[in-house]
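Enquirer: predicted coordinates and the sequence they were generated for:
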Amino acid sequence: METEQKVVVITGASQGIGAALVEAYLGRNYRVVATSRSMKPSDRSDVLAITGDIGDPATAPKVVEQTLQRFGRIDTLINNAGVFLASRFTDYSAEDYARLVATNLTGFFFVTQAVIAAMERQGSGHVVNVTTSLVKQANSKVPSVLASLTKGGVDAATRSLAIEYARSGIRVNAVSPGVIRTPMHEPETYETLAALHPMGRLGEISDIVGAVMYLENAPFVTGETLHVDGGQSAGH
């Protein structure tokens, strides 16, 4: 077990924003714990890849235990894993509800709880939650009550946790993206999705990575939700 380098845990790390965050933190000399349901093993000495469904409450303690065994510390947690499903409210099924609550809320709750316990023992840490701008700026063109219900809960918890742990040396912030160009969206939808933003374009993965890195390097910022959405949260 080596403890000199800082360590980040990233959920939903197998593709898109999560995969880009893995590389960004490696580029800043962090050791990285990358987890998702489809996570492939890594032969890099500074990467611990853990396959698991974050929506299963048993996954979080496994991730934290293996992280501490391998690297001895946790400095940052990025709650990037998330599920989005646009649908009319009355069309959501019980299965839709269970799936979004499991990933977006249950996963967030148990991994953050386990990580903060470890951070509290070491006297420092940082948590970044990835939410959605639809929490603050609903859009009739994108009916998404389940995203607002679940990610809205995470947004509120961000401030609550920031205040609860402010004197414990632990910061908690959120990044609230608009629509980002990731494998989640088909190219034929780009023009329509870009029109949802006042700036008239999609966000890029690098925009979210940059926002996370800003928060990582802002030691006097906690309880903040940083909107990275081309002006979407400001209005239309």
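Expert: Structure's in. What do you need? Residues are numbered from 1 along each chain as shown.
Enquirer: can we go C-alpha only for contacts and neighbour counts from here?
Expert: Will do.
Enquirer: quick one, what contacts the residue nearest to the spatial centre of the chain?
Expert: Nearest residue to the geometric centre of the chain (C-alpha atoms, centre = their mean): N80, 2.2 Å. Contacts for N80 (C-alpha atoms under 8 Å, 6 or more residues apart in numbering) come out as I10, T11, G12, A13, I17, G18, N129, V130.
Enquirer: one more to weigh against that first structure:
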Amino acid sequence: MENKTVIITGASSGIGKEIAKYFIERRSNVVMNSSNEENLRKSYEELGAPSNAVYLAGDISKKVTSEKLVRLALKKFKSIDVLINNAGVFSPKPFLEVEEKDLEFYWNINLKGTYFASQAVIPEMIKQNNGSIINLGTVLVDHAIEGFPASAPLTSKGAIHSLTRQLATEFGKNNIKVNTIAPGIIRSPLQGKIGVENADSLAGLHLLKRIGEAHEVAEAAYYLANSGFITGETINVAGGHTIGHSL
């Protein structure tokens, strides 16, 4: 991935920041995006303000943000090789309490953000006859938890899983690989935002008896970005969450 250009959304914290760090350290050219400019700038500086990275703040649910990211990547690094659609929001809420504004919130950021960003980069990847798009989903799409009602965000994430397969089918002829990473419980600021004070208390959901670390998702993203013969797949980074339970 040296000198390859990677656009990463939601890159100011958690999984997205760790993915950016992983690619930057391996000499990829990285374009970081987040909606919060102050947090994004701070994260960029914490990563050492590397010369092989730039950042652009903007709401990924707005099509214009993705268009700006493409222009910046081409101006600075001359190509777009990988898009990692990491930006997303997630929180539990009982089904009967979900309001229209909740659905719009999750669909705008999770689904429309992924859709518009992919739509913006694919023309450049077609010109190159090569590219990789990596979407962030969740294992909960295929393995729901009764005590964690999250129908609103899950409908948007489920749509992302479906979009992955459709785009892989539509653009395979252009050598564009499209895959989903479905994380389990990963240590990140997300747990605190949804009221989980001790993320490790959720370790029992995984057969490996621990929660995941953000760098383990970054490793999967790097692997998929490098792969030339994997497309349309969902890679679970979940410690066995989806295949069994330990009583």
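Expert: Thanks, I have the structure now. On a predicted model such as this, the values are computed, not experimentally measured, just so you know.
Enquirer: which neighbouring elements make contact with the longest helix along structure 1?
Expert: Under DSSP state H, the helix in structure 1 containing the largest number of residues is helix 145-164. Judged by 3 or more C-alpha pairs under 8 Å, 6 or more residues apart in numbering; DSSP states H and E, helix 145-164 of structure 1 is in contact with helix 94-100, strand 125-130, strand 170-177.
Enquirer: that helix relative to strand 170-177, how many degrees between them?
Expert: For helix 145-164 of structure 1 against strand 170-177, the angle by axes from the mean of the first three to the mean of the last three C-alpha atoms, to 10 degrees is 150 degrees.
Enquirer: and the strands in structure 2?
Expert: Taking DSSP state E to define them, one finds strands in structure 2 at 5-8, 29-34, 53-57, 82-85, 131-136, 176-183, 234-237.
Enquirer: average separation of the third one from the aligned part of structure 1, please.
Expert: Strand 53-57 of structure 2, aligned to structure 1 and superposed, deviates on average by 0.7 Å (mean C-alpha distance after the TM-score superposition for structure 1).
Enquirer: other SSEs contacting that strand?
Expert: Short answer (3+ C-alpha pairs under 8 Å, 6+ apart): strand 53-57 of structure 2 packs on strand 29-34, helix 37-46.
Enquirer: do that again at 7 Å, thanks
Expert: Helices and strands touching strand 53-57 of structure 2, as assessed by 3 or more C-alpha pairs under 7 Å, 6 or more residues apart in numbering; DSSP states H and E, comprise strand 29-34.
Enquirer: against structure 1, where does the strand it packs on fall?
Expert: Using TM-score structural alignment, strand 29-34 of structure 2 lines up with residues 31-36 of structure 1.
Enquirer: mean per-residue distance, the matching stretch versus structure 2.
Expert: Using mean C-alpha distance after the TM-score superposition for structure 1, the mean distance for stretch 31-36 of structure 1 is 0.3 Å.
Enquirer: run through who's touching that stretch.
Expert: 5-14, 22, 26, 46-54, 67 (C-alpha atoms under 7 Å, 6 or more residues apart in numbering).
Enquirer: for T106 of structure 1, see how far away I163 of structure 1 is.
Expert: 21 Å (C-alpha to C-alpha, to the nearest Å).
Enquirer: pick out whichever of those two has more residues nearby.
Expert: Ranked by neighbour count (other C-alpha atoms under 10 Å), I163 of structure 1 and T106 place T106 first, with 19 against 16.
Enquirer: nearest residue to the equivalent of that one over in structure 2 other than its sequence neighbours?
Expert: Aligned counterpart of T106 of structure 1 in structure 2: K112 (TM-score structural alignment). Distances taken as C-alpha to C-alpha, 6 or more residues apart in numbering place S61 nearest to K112 of structure 2, at 5.5 Å, with adjacent residues excluded.
Enquirer: do G223 of structure 1 as well
Expert: R159 (4.4 Å).
Enquirer: now do T131 of structure 1
Expert: Using C-alpha to C-alpha, 6+ apart, the nearest residue to T131 of structure 1 is S176, at 4.8 Å.
Enquirer: neighbours of that neighbour, how many?
Expert: 23.
Enquirer: circling back to that earlier point, turn the contacts of N80 of structure 1 into TSV, including neighbour count and distance to R37 of structure 1.
Expert: Shown next, in TSV, are these (neighbours: other C-alpha atoms under 10 Å; distance: C-alpha to C-alpha, whole Å):
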residue	neighbour count	distance to R37 of structure 1
I10	25	12
T11	29	9
G12	25	8
A13	26	9
I17	23	15
G18	24	13
N129	24	19
V130	24	18
